[in-house]
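Q: I need the structure of the sequence given here:
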Amino acid sequence: MTIKYALASLLFAAAMATAQAQETIKIGGLLETSGPLASLGQPGLDGAMLAVEQINAKGGIAGRKLELVNLNTEGDNTKSVTAAKRLLEQSDVVGLVGPMNSGSSYAIIDTVQRASTAMISNGGSRGIVLPPQDKKWIFLSPLTDVLVQSVMMADMKQRGVKNVALLHADSPFGTSGRDQLEKNAASFGMTIVAQQAYGNDDKDMTPQLTKIRSANPDAVIVWATGPGQAIAVKNYRQLGLTAPLYLSHAANDFNFLRLAGGAADDILIPSSKIYVTDSLKDGDPQKAVLSSFVRDYQAKYGKPPATFAGNAYDAVNMIAEAIRKVGPDRTKIRDAIEGLKDYVGVTAVYSYGADDHFGAKADSVVLLTVKDGKFALAH
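A: Next up is the predicted model:
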């Protein structure tokens, strides 16, 4: 009996060890794959799933497979909170890949903070992680509004722009961009001479742009996400405005090109480098990573990746990198993300810190234009 018992115990222990080795490490996703922001969330989910597939193809993390559990939030703030609670309380996730939109990211901050679980948000507003001492568990993967605006306004300064006008969406992303422009325009020698806003359901921005035209600005900025950007650009052309037109980094999207059509030609967009990989210098630290990502994404999905795919791809990979270093421990993962330095991603080269939960470095941004319906380097 003793020998049989010992043998049984050994077999049970071996079985348990095997089962434990086969258990997946779960990361939660809050990517909106339907609703008004599906054009952001679906590419995000595609990028995230590609990252998981690649990690698992290389043996996972310490012999364990990675699993992404995504709940579609539909871009709705209330549904985002419900989904976040469900993932954090019921799904045993060790980290979160946050929503693509700023509004939903703001909505779930308290839930994530209370759960003491790291989230890398894909929203573009700085306020999502500010102040970092009060939002210890929240990080960003996209380029931020201040980062891309610095590139945008540097280009304006080179062009001799003094007076600018702003049309923004009445959304957290739009108002955050407005606030940062108001704060920083003077440091580039510029004055905002007109400001107009539009609602997410507006189908015509002609009245706002007519008022902007009367201010006779040297350049115009449209700061928004979603289909409204394309409507604004079309209305801009219809009114015959000729001043340089700048859009936010949310416009570096194939869906925008499709909706705007020929009206998009010659606009200027601060962006990640994802659409101009072949134009990068060989010494660019992101070129190899970007080339591999674009190739693998195209092979898997049969189409080139949008910038949003790169955001979520980076978020998954950075959480996975933290797990490799410290194991699937929620607290240690947070600390490991904050400790990442010079991490070369698709969207940016990232270096986080206790006072910097943005991560992305300024030299990760390029200025794009549109030529014949395609993105190209502006300079």
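Q: please count neighbours and contacts with C-alpha atoms only from this point.
A: Noted.
Q: helix/strand/coil for residue 175?
A: Secondary structure for residue 175, judged by DSSP: H, G, I helix; E, B strand; the rest coil, is helix.
Q: tell me how far it lies from residue 126.
A: 11 Å (C-alpha to C-alpha, to the nearest Å).
Q: mind checking which of these two has more residues around it?
A: The neighbour count for residue 175 versus residue 126, taken as other C-alpha atoms under 10 Å, is higher for residue 126 (22 against 17).
Q: can you give the contact residues for whichever strand or helix holds residue 164?
A: Using DSSP states H and E, residue 164 maps to strand 163-169. Outside of strand 163-169, the residues within contact range by C-alpha atoms under 8 Å, 6 or more residues apart in numbering are 174-175, 177-178, 190-200, 208-209, 212, 215, 217-225, 228.
Q: how about 6 Å then?
A: With C-alpha atoms under 6 Å, 6 or more residues apart in numbering as the contact definition, strand 163-169 has outside contacts at 174, 190-198, 217-224.
Q: the helices in the protein, which residues?
A: 2-22, 38-57, 77-90, 102-115, 145-158, 172-184, 206-214, 228-238, 254-260, 287-301, 307-326, 330-338 (DSSP state H).
Q: export those helices as CSV, with columns for distance to residue 138.
A: Supplementary listing: the helices of the chain in CSV, determined by distance: least, C-alpha to C-alpha, whole Å:
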stretch, distance to residue 138
helix 2-22, 29
helix 38-57, 18
helix 77-90, 13
helix 102-115, 7
helix 145-158, 17
helix 172-184, 17
helix 206-214, 36
helix 228-238, 28
helix 254-260, 28
helix 287-301, 25
helix 307-326, 12
helix 330-338, 9
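Q: and those helices, which is most packed in?
A: Ranked by mean neighbour count, the helices of the chain are led by helix 307-326 with a mean of 24 (mean count of other C-alpha atoms under 10 Å).
Q: and that one, what does it pack against?
A: Other helices and strands packing on helix 307-326, by 3 or more C-alpha pairs under 6 Å, 6 or more residues apart in numbering; DSSP states H and E, are helix 38-57, helix 330-338.
Q: quick one: contacts for residue 286?
A: For residue 286, no contacting residues are found, by C-alpha under 6 Å, 6+ apart.
Q: want to put them side by side, so please do this one too:
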Amino acid sequence: MVPTWLAALIVLISACSGGGSQAASTDDLLVVVSAPMSTEPWIGAFIERGARLAIDELNAHGGVTTSSGSRRVRLTVLDNAGSPAKAAENARGAVDDHAAVLLTDGTGAASVAPITDAAHLPVFICFEGGDALIDPSRWPSLFRMAPANKPMARRLADYIANSRPKVGVISDDSTYGEQGREALLQAFKIDEVEVVADQKAPARSPDLTTQVLAARQAGADKLVVWASASDVIAAIQAVHALGWKVPVYTGPTGEDPLVRQRLAEHPEWLDQVTFVSFRMTSEVGPGPFEQFRAGYEAKMGVDLVGVRQDGKQVVQPPDWPMFSYDAVHLVAASLSESGAPGEPLMEALNKISITGANGDYRGYAADQHEGVNPSDMYFARFHGFVFEPVGDDPLSDTIPSVNQLQD
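A: This is a model prediction of the structure:
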């Protein structure tokens, strides 16, 4: 069964990927999404849907106020297929089309930056957290509106260090996997966590038995998988095929609905899976996120995972769409200040701030292009197909659970 959100995404890609296929005025402000729509559809979907919601809200209020008057906003969605070369091609297209902003998962950021720097086109990375991707002095057009690997890896190392674990690490050969591995190894070294196995795999590998077995034979008692959702699935399947009772820790891809879809016949396998990510609700409480969620689901529909628990449909909460949503609203606020895209907008982005969808502050400075507070990382553990904040971490224990079941 194709999940509702994926079926809708396929229609949207067909409608939007042509750039000029939408009826539009030359005065429209163009937002371009370049994401792995075909290779990592959850990531592509949340970037596209968050941006679309923000654009719909802006246009419902007359668009964005600039020095030349109010301007409506238009969205183009492009598939980078996880290819740096395709991401660079999409960036050149965005520049040629005079886009106001480019939203991306982070694929090919090093190839994209020289193109967008020269054109003063701001780029918001809405998924990948590699430390090397953000350097305002080198790549001034790159901003990150997503959690960085470094604080996630440090929190994970701190979380498990007291048990003096022997860790097996599995990463894939994507930039997400390679940069996540680097952050993990640095964090484990700082916390003196012993890494007994360091295994690599091809991205979206169907079988990781060899890598999992190597970690088991090396004496690992915890398995950390920083890789695509497909690799997370393959690792969990291999763990159970080998009859190995080992806790599995992942990065944000552990939350990908694909993991639960592929393991639909074995919900109990997820009970030993914990992932590190950013907290959905902020210090001000759950109110702002709940308000955002209500607006998101009223406009975009409920994101059904495609599995059931306790007789109810499991719902994916719109946590990651907040990043592209916030990026579009921050650009709109900065355009109202700067009056025009390009260099004036870039300058405004280094001083304008907004309150984001969940109540957190979103803003940058000329020497700081990270948009998520490093202290906002938490851990969630699955209970069947639903995840909840863990109770054995001081920050996570203060975070309320978010409903993920629908009648």
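Q: quick TM-score on the pair, please.
A: Once superposed, the chains reach a TM-score of 0.84 (TM-score structural alignment, normalised by the length of the first structure), with 347 aligned residues with a C-alpha RMSD of 2.4 Å.
Q: the helices of the first structure: which one's closest to residue 355 of the first structure?
A: Proximity of those to residue 355 of the first structure was assessed by C-alpha to C-alpha; the nearest stretch is helix 330-338, lying at 9.3 Å.
Q: that closest one vs the second structure, mean deviation?
A: Helix 330-338 of the first structure: mean distance to aligned residues in the second structure after superposition is 2.0 Å, counting by mean C-alpha distance after the TM-score superposition for the first structure.
Q: which residue in the second structure aligns with residue 223 of the first structure?
A: Aligned counterpart of residue 223 of the first structure in the second structure: residue 226 (TM-score structural alignment).
Q: from residue 146 of the first structure, how far out is residue 287 of the first structure?
A: Counting by C-alpha to C-alpha, the gap from residue 287 of the first structure to residue 146 of the first structure is 24 Å.
Q: also residue 284 of the first structure?
A: For residue 284 of the first structure, the distance to residue 146 of the first structure - C-alpha to C-alpha - is 23 Å.
Q: what does residue 255 of the first structure give?
A: Noted for residue 255 of the first structure: a distance of 24 Å to residue 146 of the first structure, by C-alpha to C-alpha.
Q: now swap in residue 185 of the first structure and tell me
A: Residue 185 of the first structure sits 11 Å away from residue 146 of the first structure, going by C-alpha to C-alpha.
Q: swap in residue 371 of the first structure?
A: Using C-alpha to C-alpha, we find residue 371 of the first structure at a distance of 26 Å from residue 146 of the first structure.
Q: do the same with residue 22 of the first structure
A: Relative to residue 146 of the first structure, residue 22 of the first structure is positioned 43 Å away (C-alpha to C-alpha).
Q: swap in residue 40 of the first structure?
A: Going from residue 40 of the first structure to residue 146 of the first structure by C-alpha to C-alpha gives 20 Å.
Q: and residue 316 of the first structure, by the same measure?
A: For residue 316 of the first structure, the distance to residue 146 of the first structure (C-alpha to C-alpha) stands at 24 Å.
Q: next one: residue 172 of the first structure
A: 14 Å.
Q: just list the residues touching residue 326 of the second structure, thanks.
A: Residue 326 of the second structure is in contact with residue 356, counting by C-alpha under 6 Å, 6+ apart.
Q: show me what it aligns to in the first structure.
A: In the first structure, residue 326 of the second structure lines up with residue 314, judged by TM-score structural alignment.
Q: surely residue 51 of the second structure touches residue 322?
A: No: between residue 51 of the second structure and residue 322 there is no contact under C-alpha atoms under 6 Å: 8.7 Å.
Q: centre-most residue in the second structure?
A: residue 127 (3.3 Å; C-alpha atoms, centre = their mean).
Q: that one and residue 104 touch, don't they?
A: No: assessed by C-alpha under 6 Å, residue 127 of the second structure is found out of contact with residue 104, at 7.7 Å.
Q: now for the residue lying closest to residue 309 of the second structure once chain neighbours are set aside, how many residues are close by?
A: In this structure, residue 309 of the second structure finds its nearest non-sequential neighbour in residue 385, 6.8 Å apart by C-alpha to C-alpha, 6 or more residues apart in numbering. Residue 385 of the second structure: 26 surrounding residues under other C-alpha under 10 Å.
Q: before we move on, what about the one 5 residues further on?
A: If you count neighbours by other C-alpha under 10 Å, residue 390 of the second structure ends up with 20.
Q: what's the nearest residue to it if we skip its chain neighbours?
A: residue 380 (5.3 Å).
Q: what's the answer for residue 355 of the second structure, then?
A: Closest to residue 355 of the second structure by C-alpha to C-alpha, 6+ apart is residue 361, at 4.8 Å.
Q: coming back round to it: so the residue nearest to residue 390 of the second structure touches residue 389, yeah?
A: Yes: between residue 380 of the second structure and residue 389 there is a contact under C-alpha under 6 Å: 4.2 Å.
Q: so what sits against both of these two?
A: With C-alpha under 6 Å, 6+ apart, residue 380 of the second structure and residue 389 have no common neighbours.
Q: before we move on, back to that, now do the contacts for the residue nearest to the centre of the second structure.
A: 105, 146.
Q: residue 275 of the second structure versus that one, what's the distance?
A: Residue 127 of the second structure sits 15 Å away from residue 275 of the second structure, going by C-alpha to C-alpha.
Q: can you check residue 293 of the second structure too?
A: Counting by C-alpha to C-alpha, the gap from residue 293 of the second structure to residue 275 of the second structure is 22 Å.
Q: ok, now residue 314 of the second structure?
A: The gap separating residue 314 of the second structure from residue 275 of the second structure is 18 Å, by C-alpha to C-alpha.
Q: and residue 240 of the first structure, what's its match in the second structure?
A: Taking TM-score structural alignment, the alignment pairs residue 240 of the first structure with residue 243 from the second structure.
Q: same thing with residue 350 of the first structure?
A: Using TM-score structural alignment, the partner of residue 350 of the first structure in the second structure is residue 362.
Q: how about its match, what does it touch?
A: Contacts for residue 362 of the second structure (C-alpha under 6 Å, 6+ apart) come out as 353-356, 371.
Q: what's the span of stretch 319-334 of the first structure from first residue to last?
A: Using C-alpha to C-alpha, one end of stretch 319-334 of the first structure lies 9 Å from the other.
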